[in-house]
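Asks: Sequence plus predicted model, see below.
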Amino acid sequence: MMKKIYVDGYFLSQKITGVQRYAKQFIENMIDNGYEVTLIAPSNATLDIPGAKKIQSRFKGMFWQQCILPFILLAHGFPPLLSLTGIGPVFYPNKMLAIHDASIYRFPKFFSKTYLLFYRIVYPVSIFFSKALITVSNFSMTELRHFIKMKKKIYVIYNVTSDLVSTDGDKISLLDGVGRYILTVGSLDERKNLKRIVKAFNNSSIKEGYKLIVAGGNSSAFSDIKLECENKNVIFTGYVTDGQLISLYKNASFFVYLSIYEGFGIPPLEALTCDCPVLLADIDVFREVYGDEFKYVNPSDISKISHEMEKFSRLDREKIKQQQQPVISKFSKQNQIVQIYTALSGAFGEKNITVQ
């Protein structure tokens, strides 16, 4: 007998960042473990996932997701649906909805008024019309329970270690002759705390011996943030491909990730997979996910960030890697598939996801 699930393919039309990568790896893991996955996708979906069936519509955007997708599902017998990014088809009741964090409630100032208003109105409705919720950490589950009062079962399904694949065409030219550098990654929204990282680097003694590379693109969903910097040792790459990201991780002296708020935080896990030591923000979710073998710093204190970056640059790189690498095994595909099975069976019932 095979387990069968339908997936909202809205994310297939988007650039691959944190939540989209989560969805992609989630689906790949199901396929590798014998699930029959059918992706229902808008017309502008460009990403394909090998092994998944794909039903592609002639429509796109919110109109497709809210008006067309539900009718496609009804035509296929009202099947269980996973919506792993965004709001899902709001009024479709036979779905599981993934919400990665509670940032719109905890830090509303980080978002534009339009974005905030939309999600604060729509999320409660979509949650009401959902069988259960998925989130990515126990921290996020606690946050969602605090802010969302509906009595919905929340299943924690962690991210898995990255399986990014580099290609020759994705080598990043800015690394030519760049020398030693510190890497940070993230879209340029305020939660990622990039302004403080840049200021801390500029105030530190290591700015003469290292460059700081900031990889990531801005998102129109967030309040405008200008990271203006005259220091030639600070390099902004904008959006990078998966292959370029691997090159950046593998060649960095160390990786700094000092978000104010996260649901999980995939980039540190990616860095570890690429043998890059990590310096983290001292926030609850990172303590949960990464544990005691990591170095942490108060992400709101620029002087402490400068000091910890200087200290970290003097540590034995190989020793740090040996201390941090064991955490990777915690986020294996084997562990995740058990969590997936528990969530799907609990939300939909074993018989409703099993076909002959």
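Replies: All right, it came through fine.
Asks: From here on, just use CA atoms for contacts and neighbour counts.
Replies: OK.
Asks: the strands in the chain, which residues?
Replies: 2-8, 35-41, 53-56, 81-83, 95-98, 132-135, 154-156, 181-185, 211-215, 234-238, 254-257, 278-281, 295-297, 354-355 (DSSP state E).
Asks: Show me the contact partners of the first one.
Replies: This means strand 2-8. Strand 2-8 is contacted from outside by 34-41, 79-84, 88, 353-356, using CA atoms under 8 Å, 6 or more residues apart in numbering.
Asks: The third one now?
Replies: If you take CA under 8 Å, 6+ apart as the criterion, strand 53-56 is touched by 36-43, 45.
Asks: let's bring in a second one:
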Amino acid sequence: MKIAIDCRMYSQSGIGTYLREILPYILKEKYEFLLIGDMYKIGHLEYENIEILHCKIPIFSVKEAIGFPVKKINECDKFYTPNYNIPWGIKIPIFSTIHDVVFLDMPEIINSYIGFKIRKLFLKRAVKISEVIFTVSNFSKSRIEKYFGIEKKKNVTGNGISNHIIEHKHQIYDKNYNEDYIIFVGNFKKNKGLKILLDAFEIAKKNGYNKKLIIVGSLENFRTKDDVILNYIKKFSRGDVIFTGYVNDEKLREMISNAFALVQPSLYEGFGIPPLEALFLGTEAIVSDIEVFKEVYSDLPVRYFKTEDSKNLAEVLIKLKRESRDLYEMREFILRKFSYEKIAQIIINDLGKH
């Protein structure tokens, strides 16, 4: 059997990370693979059972709809995509991962009406033509079923811890308390809840809170520019709120490890990985009490606050104290429950059966 895999998002964050982490495990299988993507980004993958089809066509583009190299793909037996942007003309069985339907539940995060309609068209079509839909949480599964029904098989794979973090699982970081800080990893989109965190941080500061807030990522890499938030940040004293600019995996791991706490104040997520990474690295995690976080983190020592309640978050920040726990034991628990290797096996098993 030969499986075609859409790898065009390979170098991106989010879905790209998911693809990068599961791909090595998938490619170890006995099948042959056709990888569709930018040769300069996936050409380093050296497996005897792969063929690379160079393709730089952007996702959600007109060219994707009418100029995708489907002839070569249709010579394969199965097609897998880690997203719901499935090009037209593919005639072999299709398998897709749909991580969330956030833009349907929160349409205000899409900047244009046309962009919303295009994404909805692609998503509806993906659900219709996929043999199996993989998703990352029971919450996402329920939202897909709300909008598109329950007819198609949906397999909840969960999510995982990246290898660049796992490879340091035997390392315990020495916490540096000379400049205590809390950390936010995300973007400016409304569903990420950064405004709520900033409100809470301001309240906490007025009550003597002495930690800084670090927001990881450069302004150029934030997917939605929000002038309200940018202007709000200017109100804080110099150095209280810090943008890091781009940081590589090693630096991000170090920053999360040395933070007093990671805060994920999301209004909506399909899964939400940063708190999992924080706990794995021995850092406290504060999360909103949205449904998916209660699902994902039910057996882990996160601190919840009421969603969209900045006063409650400020209280949690002020009262938070570091707990003593067996980090090695927690890491082993996380690795057993959240594994990209297990995700890859679920996907490859379904591709083999259908």
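Replies: Everything's here; your move. Bear in mind that the values here come from a model prediction, so they are computed numbers and not experimental data.
Asks: what's the closest of the strands of the first structure to Gln324 of the first structure?
Replies: strand 278-281 (8.0 Å; CA to CA).
Asks: if I pick the nearest residue to Ala23 of the first structure once chain neighbours are set aside, what's in contact with it?
Replies: Residue nearest to Ala23 of the first structure in three dimensions, not counting chain neighbours: Leu84, with 5.6 Å by CA to CA, 6 or more residues apart in numbering. Residues near Leu84 of the first structure by CA under 8 Å, 6+ apart: 7-8, 19, 23, 97-99.
Asks: Looking at those, which one is closest to Ala281 of the first structure?
Replies: Ranked by distance to Ala281 of the first structure (CA to CA), the contacts of Leu84 of the first structure are led by Val19 at 20.0 Å.
Asks: What lines up with that closest one in the second structure?
Replies: Mapped onto the second structure by TM-score structural alignment, Val19 of the first structure lines up with Ile15.
Asks: That match and Phe222 of the second structure, how far apart?
Replies: For Ile15 of the second structure, the distance to Phe222 of the second structure equals 16 Å [CA to CA, to the nearest Å].
Asks: Same drill for the two, tell me which one is more crowded.
Replies: Between Ile15 of the second structure and Phe222, counted using other CA atoms under 10 Å, Ile15 has the larger neighbour count: 17 against 14.
Asks: List the residues that contact the more buried one.
Replies: 9, 82-83.
Asks: next one: Ala285 of the second structure
Replies: So Ala285 of the second structure contacts 261-264, 275, 278-279, 301-303 (CA under 8 Å, 6+ apart).
Asks: That one -> the first structure?
Replies: That one, Ala285 of the second structure, aligns with Val278 by TM-score structural alignment.
Asks: what do we get in the first structure for Phe79 of the second structure?
Replies: Using TM-score structural alignment, Phe79 of the second structure pairs with Leu81 in the first structure.
Asks: Would you mind confirming that its match is in contact with Lys95?
Replies: Yes - counting by CA atoms under 8 Å, Lys95 is a contact partner of Leu81 of the first structure at 4.5 Å.
Asks: which of the contacts of Ala285 of the second structure are also in contact in the first structure?
Replies: Of those, the contacts whose aligned counterparts also meet in the first structure (both residues aligned by TM-score structural alignment, their matches' CA atoms under 8 Å) are 261-264, 275, 278-279, 302-303.
Asks: Tell me which of the contacts of Leu84 of the first structure persist in the second structure.
Replies: Shared with the second structure, among those: 8, 19, 23, 97-99 (both residues aligned by TM-score structural alignment, their matches' CA under 8 Å).
Asks: related to what we said a few turns ago, distance of the residue nearest to Ala23 of the first structure from Tyr22 of the first structure?
Replies: From Leu84 of the first structure to Tyr22 of the first structure the distance is 8 Å (CA to CA).
Asks: anything in contact with each of these two?
Replies: Joint contacts of Leu84 of the first structure and Tyr22 (CA under 8 Å, 6+ apart) do not exist.
Asks: Neighbours of Gly272 of the second structure, how many?
Replies: 20.
Asks: Can you find the partner of it in the first structure?
Replies: By TM-score structural alignment, Gly272 of the second structure lines up with Gly265 in the first structure.
Asks: Please list all residues in contact with its match.
Replies: Gly265 of the first structure is in contact with Phe286, counting by CA under 8 Å, 6+ apart.
Asks: Ok, Gln66 of the first structure next?
Replies: So Gln66 of the first structure contacts 88-91 (CA under 8 Å, 6+ apart).
Asks: Then Gly43 of the second structure?
Replies: By CA under 8 Å, 6+ apart, the neighbours of Gly43 of the second structure are Ile52.
Asks: Other residues contacting the top helix by length along the second structure?
Replies: Longest helix in the second structure, counting residues (DSSP state H): helix 113-129. Residues from elsewhere that reach helix 113-129 of the second structure (CA under 8 Å, 6+ apart): 60, 84-86, 94, 96, 103-104, 107, 110, 133, 148, 152.
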